[in-house]
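[1] what follows is a predicted protein model with its sequence.
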Amino acid sequence: MPTKTQPAVRDEGPVPAYQRIKNHVIAQIQKGVWGEGDLIPTELMLCEQFGVSRMTAHRALRELTGAGLLVRQQGSGTYVAPIKIASTLIEIRSIAQDIRGRGHQHSCRVVSLQTVVASAEQSSRLGLRVRAKLFRSVIVHFENGTPIQLEDRVVDAARMPDYLDQDWSQLTPNEYLMHAAPAPTGYYSIEVKLPTADVAGALNVPSSEPCLVLERTTLSNGAFASHAVMWYPGSRYKLAGQIPI
């Protein structure tokens, strides 16, 4: 946190003033000037530094708070929010890729592997024939020993006959699919749900803790390949992505 008043920053371009404040705060966090739990400058200090109104500074901090970068405490101030693990959505990436990309250790625990048949509801939703043969895997993924994802997946058994024979400690189902089901496309949805008892136990969270739930269907050459439901503890994970310009 600055210890003395900095010179006012004048508006010299088309970027809105509130966005310049947001960019400044984000840059300070990314550079490590302000770390997790640090108190950042007050609205009045930002008003003086950027030569803007109190309403403009308030908007910038409000939007950063809404995005989860800041935490505002009544009567105390505004602080850098606890860091949550980020995972990309736009690309079809492996959870292990994301973890290794952060320089951390990925491990997993296989909860179950089984052969199932498509229900009427699955057949209708996924474009399968009724009672089509599927392979199902339920796997918990860990980052540095902390459970961060429960992956419940079914795949087309006819297309991937060796799916249940894989060593999931060496690759993830998503990494396997990149080879077994090339040219992937698909669709996904995200919602917030309370975990079932089994999910809460696998992720080591209380059943009262909301989870982010990513449901994704993957197609290969236009045909069904995989459907996965992935649970992420809300307190230690966020999902993020970048839209190409």
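    Received the coordinates, thanks.
[2] hey, let's count contacts and neighbours off CA atoms from now on
    Noted.
[3] mind listing the helices for this structure?
    Here the chain has its helices, by DSSP state H, at 17-30, 43-50, 54-66, 95-101, 120-126, 173-180, 197-203.
[4] quick one: closest of these to residue 240.
    Nearest of the helices of the chain to residue 240, taken as C-alpha to C-alpha: helix 95-101 at 11.6 Å.
[5] still on that earlier bit, next, format the helices of the chain as JSON lines and append distance to residue 236.
    Formatted as JSON lines, those follow (distance: least, C-alpha to C-alpha, whole Å):
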{"stretch": "helix 17-30", "distance to residue 236": "18"}
{"stretch": "helix 43-50", "distance to residue 236": "28"}
{"stretch": "helix 54-66", "distance to residue 236": "17"}
{"stretch": "helix 95-101", "distance to residue 236": "13"}
{"stretch": "helix 120-126", "distance to residue 236": "31"}
{"stretch": "helix 173-180", "distance to residue 236": "22"}
{"stretch": "helix 197-203", "distance to residue 236": "11"}
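[6] which of those helices is buried the deepest?
    Of the helices of the chain, the one with the most neighbours on average (mean count of other C-alpha atoms under 10 Å) is helix 43-50, at a mean of 19.
[7] got the angle for it vs helix 54-66?
    On the basis of axes from the mean of the first three to the mean of the last three C-alpha atoms, to 10 degrees, helix 43-50 is oriented at 110 degrees to helix 54-66.
[8] comparison target below:
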Amino acid sequence: MTTQPKFAQIKQHIIAQIRSGAWQEDQQVPSENALSAQFRVSRMTARRALSELTDAGILTRSQGLGTFVARFKSQSSLLEIRNIADEVKERGGHYTCVVLSLESIAAIAPIAIALGVEVDSQVYRSVLVHHENEQPLQVEERFVNPQLAPDYLQQDFTGITPHEYLIQIAPLTEARHTVEAIMPGPDICQWLNMFHEEPCLQLIRRTWSQGGIVSFARLISPGSKYRLGGHLTFKK
């Protein structure tokens, strides 16, 4: 039997504490020093565990304050969740889509955590490139919970976007997302027809329906072609 790496053991310990309710949202988790002492590992190993859980949206890190359990279902959003096909059409553009991948895969730890499923269980993955006037606008990589969208792999996503389909079968109740600037890798550059490196806008989004977490998506757009806007209404 293969021994699980120490950083993975730390991650499982943290996840177990959160799932059991022992650690609540916004609660500070043990520091790198405390975890390295508890599991008898280097600080680098403890840092890797915390960093991977932060990247998956399970934890949040605040400079100078520490690491905390993320707010999974109560974070308000500054971004309106819209269908990209509708956005393109509203601008008077012609929307098309290229499906690069549509498959069932074994969920590695970060994906399993993000979807609330077991590690190595089967989840659905799609990779699409959304186009406006025949020019690539956005790469969408999405992981979907099969229990909430069992027919996902049978859909023709050149005719309906994953977002459109999912809100039909599992109406959206909550969402959480983060936005950051990244430098794209070779695959993203190729898919977006980027002939020179430029910063891209990456949006990581998880969505919930009444049945649980529906999907975990990564949306990447060239910084020169896409922007975010929003409208806020404040209660008196």
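    Looks like it came in fine. Since this is a predicted model, take the numbers as computed values, not measurements.
[9] just give the TM-score of the two.
    The TM-score (TM-score structural alignment, normalised by the length of structure 2) is 0.63; 158 aligned residues with a C-alpha RMSD of 1.7 Å.
[10] hmm, back to that, which of the helices of structure 1 sits closest to residue 220 of structure 1?
    helix 173-180 (9.1 Å).
[11] and that closest one, which stretch of structure 2?
    Counting by TM-score structural alignment, helix 173-180 of structure 1 pairs with residues 162-169 of structure 2.
[12] report the mean deviation for the matching stretch after fitting onto structure 1.
    With mean C-alpha distance after the TM-score superposition for structure 1, stretch 162-169 of structure 2 departs from structure 1 by a mean of 0.6 Å once superposed.
[13] what sits up against that stretch?
    Contact with stretch 162-169 of structure 2 is made by 83, 149, 214, as judged by C-alpha atoms under 8 Å, 6 or more residues apart in numbering.
[14] most neighbours among those, please name it.
    Tallying neighbours with other C-alpha atoms under 10 Å puts residue 214 at the head of those, with 26 neighbours.
[15] please say which position in structure 1 that residue maps to.
    Checking with TM-score structural alignment, residue 214 of structure 2 has residue 225 as its match.
[16] burial measure for the nearest residue to residue 225 of structure 2 once chain neighbours are set aside, as a count.
    Distances taken as C-alpha to C-alpha, 6 or more residues apart in numbering place residue 137 nearest to residue 225 of structure 2, at 6.9 Å, with adjacent residues excluded. Using other C-alpha under 10 Å, residue 137 of structure 2 has 23 neighbouring residues.
[17] and what of residue 105 of structure 2?
    Under the neighbour criterion other C-alpha under 10 Å, residue 105 of structure 2 is assigned a count of 13.
[18] give me the aligned partner of it over in structure 1.
    Per TM-score structural alignment, residue 105 of structure 2 is aligned with residue 116.
[19] can you put the contacts of stretch 162-169 of structure 2 in a markdown table and add distance to residue 35 of structure 2?
    As requested, the contacts of stretch 162-169 of structure 2 are arranged in a markdown table below (distance: C-alpha to C-alpha, whole Å):
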| residue | distance to residue 35 of structure 2 |
| --- | --- |
| 83 | 42 |
| 149 | 37 |
| 214 | 32 |
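[20] closest to residue 234 of structure 2 among the residues you listed?
    residue 83 (24.2 Å).
[21] and for whatever residue of structure 1 lines up with the closest one, nearest residue in space, chain neighbours not counted?
    Mapped onto structure 1 by TM-score structural alignment, residue 83 of structure 2 lines up with residue 94. Nearest residue to residue 94 of structure 1, sequence neighbours excluded (C-alpha to C-alpha, 6+ apart): residue 174, at 5.4 Å.
[22] ditto for residue 112 of structure 2
    Per C-alpha to C-alpha, 6+ apart, closest to residue 112 of structure 2 is residue 119, 5.3 Å.
[23] before we move on, back to that, now for the match of residue 214 of structure 2: which residues touch it?
    The contact partners of residue 225 of structure 1, taken as C-alpha under 8 Å, 6+ apart, are 155, 156, 159, 181, 217, 218, 219.
[24] and residue 182 of structure 1, what does it touch?
    Going by C-alpha under 8 Å, 6+ apart, residue 182 of structure 1 touches 220, 221.
[25] just checking, what packs against the helix ranked longest in structure 2?
    Scanning structure 2 for the longest helix, with DSSP H as the assignment, gives helix 6-20. In terms of contacts (3 or more C-alpha pairs under 8 Å, 6 or more residues apart in numbering; DSSP states H and E), helix 6-20 of structure 2 is packed against helix 32-39, helix 43-55.
[26] let's go with 10 Å and repeat that
    On a contact count with 3 or more C-alpha pairs under 10 Å, 6 or more residues apart in numbering; DSSP states H and E, helix 6-20 of structure 2 meets helix 32-39, helix 43-55, strand 66-69, helix 109-115.
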